[in-house]
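>>> Fold the following, please.
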Amino acid sequence: MNKKRYIFPKRFFDILFSLMVLVLILSWLTPLVAIIIWLESRENTFFKQERIGKNGKPFNIFKFKSMKGVCPVNDPLLSKDEEARITKFGHFIRKYRIDEFPQFYNVLIGDMSIVGPRPERQFFLDEMVKYIPKYKQMQLLKPGITSLGQIRYGYADTLEQMLKRAKYDLIYLDNLTFWTDIKVIISTIKIVFQGKGK
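You can find the predicted model right below:
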């Protein structure tokens, strides 16, 4: 693979696409979501959490808040462990993956890409590498809003499921092309409109 022929158009597309989303969608969606979240739970609009990016560099990921209360900082819980904290509106924005939209800001500033491995916390990355040593190579890529693992497997509620999903991300690692990214994006858009998110 010619890295320049892949990385340059990928970054150009990331910037262009994320700018379009920020201007055309998030500009009006954010205040609307903020009002609904406040009316339902008196919570802040955004959820922020440290994730691991390219070359092991930590960054703060942003999402629309779908849970009540504060996530434990030092307790690496999976989503199934916090199901009771999800609000009614939270279930809706998760189903249509609306909660993920603020990550386009992460893409714009260069922390993430639109397509790439799912951004994980250090604890779960370390656990996956124990079972799949090759998964360490995923840190050569920027994490993505969507991934081959997300569209082929979906959300993971246990470490075992995360390991199964990781195998699809390794397939992506071995097939890095701009066309692969486009196919993943098209599949993701279909999933969003079908409401097949969590």
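
>>> drop to CA atoms for contacts and neighbour counts, all remaining ones
OK.

>>> Relative to residue 91, how far out is residue 109?
Separation of residue 109 from residue 91 (C-alpha to C-alpha, to the nearest Å): 28 Å.

>>> neighbour count winner among the two?
residue 91 (17 against 12; other C-alpha atoms under 10 Å).

>>> That one belongs to a helix, doesn't it?
Yes - assigned with DSSP: H, G, I helix; E, B strand; the rest coil, residue 91 falls within a helix.

>>> all helices for the chain, in order.
All helices of the chain, identified by DSSP state H, fall at 3-21, 27-41, 88-95, 103-108, 122-131, 148-152, 159-173, 178-194.

>>> what's near enough to touch the residue minimising distance to the centre of the chain?
The centroid of the chain falls nearest to residue 145 when counting by C-alpha atoms, centre = their mean (3.7 Å). With contact set as C-alpha atoms under 8 Å, 6 or more residues apart in numbering, residue 145 has these partners: 100, 103-104, 112-116, 118.

>>> rerun that using 6 Å as the cut-off
Shown in contact with residue 145 (C-alpha atoms under 6 Å, 6 or more residues apart in numbering): residue 114.

>>> Give me the buried positions along stretch 2-16.
Within stretch 2-16, the residues that count as buried by 16 or more other C-alpha atoms under 10 Å are 10-11, 13-15.

>>> my bad, should have said stretch 158-166
Here stretch 158-166 shows 162-163, 165-166 as buried, counting by 16+ other C-alpha under 10 Å.

>>> Over to stretch 189-198?
191, 197.

>>> what about it, start to end distance?
For stretch 189-198, the end-to-end distance is 15 Å (C-alpha to C-alpha).

>>> same deal with stretch 65-73?
16 Å.

>>> contacting residues around it?
Residues contacting stretch 65-73 (C-alpha under 6 Å, 6+ apart): 45-47, 85-87, 90.

>>> Just the buried subset of the residues you listed, please.
45-47, 86-87, 90.

>>> quick check, nearest of those residues to residue 172?
Here the nearest of these to residue 172, counting by C-alpha to C-alpha, is residue 47; it sits at 28.1 Å.

>>> what sits against that closest one?
62-65.

>>> and if we set it to 8 Å?
Contacts of residue 47 (C-alpha under 8 Å, 6+ apart): 62-66.

>>> Nearest to residue 55, out of the helices of the chain?
Between the helices of the chain, helix 122-131 lies closest to residue 55; by C-alpha to C-alpha that is 12.2 Å.

>>> Report the buried residues of that closest one.
Those buried within helix 122-131 under the rule 16+ other C-alpha under 10 Å are 122, 124-125, 128.

>>> Could you do stretch 32-39 as well?
Neighbour-count burial for stretch 32-39 [16+ other C-alpha under 10 Å]: 33-34, 37.

>>> And the contacts of it?
Against stretch 32-39 from outside (C-alpha under 8 Å, 6+ apart): 43-45, 64-65, 89.

>>> ok, back up a step: out of the buried residues of helix 122-131, who's nearest residue 95?
For the buried residues of helix 122-131, the nearest to residue 95 is residue 124 (23.5 Å; C-alpha to C-alpha).

>>> so what's that closest one up against?
Applying C-alpha under 8 Å, 6+ apart, the residues near residue 124 are 76, 159.

>>> Proceed likewise with the subsequent sequence, for comparison:
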Amino acid sequence: MQVWMPSPTLSTTRSFTASDWLWHGAGIAMCQLAGSLLGWYNYRFWIMGPDAYGMVGLIVLSYVGSVLSSRRVLRFAKTDLLTTVFVSTLFWFLLTSAVLVLSRWYFSRTYLLGAFVMAFLWQALYLWLQKPDRYRLALIPGGLADALPGLGGIDWQILDTPRFVQVQAVVMDPYHTSDSRWLRFVAEMSLRGIPLLHAAAVYEGLTGRVSLEHHSEAFLEDWRLPTFYPYFKRVIDVCAVLLSLPLSLPLMLLVALLIRLDSKGPVLFWQERVGQGGRPFKMVKFRTMRLDAEKDGSCFARSDDDRITQVGRILRKFRLDELPQFWNVLRGEMSLIGPRPEQVEFAKQFSNQIPLYPYRHMVKPGLTGWAQVHQGYAAGADETIEKLTYDLYYVKHLSLWLDMLIAFKTLRTIFTGFGAR
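Below you'll find the predicted structure:
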């Protein structure tokens, strides 16, 4: 019995066919043609001489890399096709530009621009042509399956009795469906080539969240930290922080000056938080509240919290108060991307009250994360439970591709101030 998990862009996750290879082969040629016409006013890019071979070869690699990364990112929930393709293509072409500059190979800015625009348009057209208007799934009622209708723009065919329907897959919560009639029906559908989807996996694929009510600790029994990615991620964290210092240091000095002019007290605020493996560490951030903000003990920040200073409200809106945590990243206590670290007192409380809460500590906490770009700050136990559903999705699907998606969405958060408190 085949079990798999769909995503909102299900068709982009299928295996490459001969027509796909032909399409992308033509796309590579079109990129070179567009770049040559814009950069050299000549479509015959192959006669430009050995000096241009390095740039031409890197454009081929950029196109292939953007195709593969877009396919991986689009497997996750809450992805936008055009945005994902654009940012993925932009990332690879910026990487190509950096390699060309550092290596001092010959390159043409207009050639790269023409190739980039063509790569984006060609891949966007490819995905748009594949995507069906609406997915049609059969739903066997019971358990988590009852929460699925209305999600993801799916054409749900809710079955009251076992009967054959023309659909792409059958969705069922096996923990709440033990009737032998349904089991025979699922087997018959599977023999017809129609796969079975687990309702929990479908819920994750459409919402980007883990259903706590329908999971036990067994939901992580087959999960392991990627062997090499945490080390690679550490290198990315350190390099990103160091490369950002020429921009971030002057910005932090300006923020520090504004805080001193706005209110009395220290510029920085240190607080014990829970890190990877449940180990506490001292997290630093810019102070955004009055000195007496926690005279009655720790409590969550509210959207209309009168403890927050005028400057602090702006800093929180655009996440500028988190900049000093670059120090925690360099020390290896945090990552740029991961679940937000919680206060020790609250973490102990939630560990006793909320099932699976300690599992969010299996990875390093981060400056931004899957929960932050979708929910924002949590202000209480109920919102913390919702936040945990996002955090556990991140833990289960930890990868470079998911981190790339979070980085894309973080830019939107910074520019819009989404979820600030």
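
>>> overall similarity of the pair, as a TM-score.
A TM-score of 0.91 describes the superposed chains when it is computed by TM-score structural alignment, normalised by the length of the first structure; 197 aligned residues with a C-alpha RMSD of 2.0 Å.

>>> these two touch, right, residue 36 of the second structure and residue 111?
Yes - when contacts are counted by C-alpha atoms under 8 Å, residue 36 of the second structure is listed as touching residue 111 (5.8 Å).

>>> Please pull up the equivalent of residue 280 of the second structure in the first structure.
Alignment note: residue 280 of the second structure maps to residue 58 in the first structure; criterion TM-score structural alignment.

>>> That match - nearest residue in space that isn't next to it in sequence?
residue 52 (4.4 Å; C-alpha to C-alpha, 6 or more residues apart in numbering).

>>> So what's the residue count around that neighbour?
22.

>>> Could you point out which of the buried residues of stretch 158-166 of the first structure is nearest to residue 6 of the first structure?
residue 166 (22.0 Å).

>>> Need the nearest residue in space to whichever residue in the second structure pairs up with residue 103 of the first structure, chain neighbours excluded.
Matched by TM-score structural alignment, residue 103 of the first structure corresponds to residue 325 in the second structure. Computed as C-alpha to C-alpha, 6+ apart, the closest residue to residue 325 of the second structure that is not its neighbour in sequence is residue 284, at 5.6 Å.

>>> swap in residue 181 of the first structure?
Residue 181 of the first structure's closest residue in space is residue 115 (C-alpha to C-alpha, 6+ apart), at 6.0 Å.

>>> Would you mind measuring from the aligned partner of that neighbour in the second structure to residue 228 of the second structure?
In the second structure, residue 115 of the first structure lines up with residue 337, judged by TM-score structural alignment. For residue 337 of the second structure, the distance to residue 228 of the second structure equals 17 Å [C-alpha to C-alpha].

>>> Over to residue 352 of the second structure?
32 Å.

>>> so where is stretch 151-160 of the first structure in the second structure?
Going by TM-score structural alignment: stretch 151-160 of the first structure matches residues 373-382.

>>> List the buried residues in that stretch.
Those would be 373-378, for stretch 373-382 of the second structure by 16+ other C-alpha under 10 Å.

>>> Tell me the one of those residues nearest residue 417 of the second structure?
residue 376 (9.4 Å).

>>> can you tell me which residues contact the closest residue to that closest one other than its chain neighbours?
Closest residue to residue 376 of the second structure apart from its sequence neighbours, by C-alpha to C-alpha, 6+ apart: residue 419 at 3.9 Å. Applying C-alpha under 8 Å, 6+ apart, we find residue 419 of the second structure in contact with 317, 372, 375-377, 413.

>>> at 10 Å instead, please
Residues near residue 419 of the second structure by C-alpha atoms under 10 Å, 6 or more residues apart in numbering: 303, 316-319, 372-378, 413.

>>> Residue 363 of the second structure now?
225, 230, 275-278, 334-335, 337-339, 394-395, 398.

>>> Which pair of the residues you listed spans the longest distance?
278 and 398 (18.3 Å).

>>> what's the matching residue for residue 178 of the first structure over in the second structure?
By TM-score structural alignment, residue 178 of the first structure lines up with residue 400.

>>> Number of residues surrounding that match?
Neighbours of residue 400 of the second structure (other C-alpha under 10 Å): 16.

>>> I'd say it and residue 234 touch.
No - look at residue 400 of the second structure against residue 234 with C-alpha atoms under 10 Å: they stay out of range, at 11.6 Å.

>>> Chain neighbours aside, what residue packs nearest to whatever residue of the second structure lines up with residue 139 of the first structure?
In the second structure, the residue matched to residue 139 of the first structure (TM-score structural alignment) is residue 361. Computed as C-alpha to C-alpha, 6+ apart, the closest residue to residue 361 of the second structure that is not its neighbour in sequence is residue 276, at 4.8 Å.

>>> thought residue 44 of the first structure was touching residue 63?
No - contact criterion C-alpha under 10 Å: residue 44 of the first structure and residue 63 do not qualify, at 11.1 Å.

>>> Comparing those two, which residue is more hemmed in?
Taking neighbours as other C-alpha under 10 Å, residue 44 of the first structure and residue 63 compare with residue 63 leading, 21 against 14.

>>> what about that one, distance to residue 98 of the first structure?
Using C-alpha to C-alpha, residue 63 of the first structure is found at 9 Å from residue 98 of the first structure.

>>> any idea what residue 10 of the first structure aligns with in the second structure?
Match for residue 10 of the first structure (TM-score structural alignment): residue 233.

>>> didn't its match look like it was pressed against residue 329?
No - contact between residue 233 of the second structure and residue 329 fails when scored by C-alpha under 10 Å: they sit 11.2 Å apart.

>>> and for those two, which residues touch both?
With C-alpha under 10 Å, 6+ apart as the test, residue 233 of the second structure and residue 329 both reach 335-337.

>>> Please say which position in the first structure residue 315 of the second structure maps to.
By TM-score structural alignment, residue 315 of the second structure lines up with residue 93.

>>> do you know how far that match is from residue 38 of the first structure?
From residue 93 of the first structure to residue 38 of the first structure the distance is 15 Å (C-alpha to C-alpha).

>>> Also residue 167 of the first structure?
39 Å.

>>> swap in residue 75 of the first structure?
26 Å.

>>> would you list every one of the strands in the stretch 51-200 of the second structure?
136-139, 155-158, 169-172, 196-198 (DSSP state E, counting those that start in this stretch).

>>> Tell me the helices and strands packed up against the last one.
Contact analysis of strand 196-198 of the second structure by 3 or more C-alpha pairs under 10 Å, 6 or more residues apart in numbering; DSSP states H and E lists strand 136-139, strand 169-172, helix 180-191 as its packing neighbours.

>>> now the third one
Secondary structure elements in contact with strand 169-172 of the second structure, counted by 3+ C-alpha pairs under 10 Å, 6+ apart, are strand 136-139, strand 155-158, helix 180-191, strand 196-198, helix 199-207.
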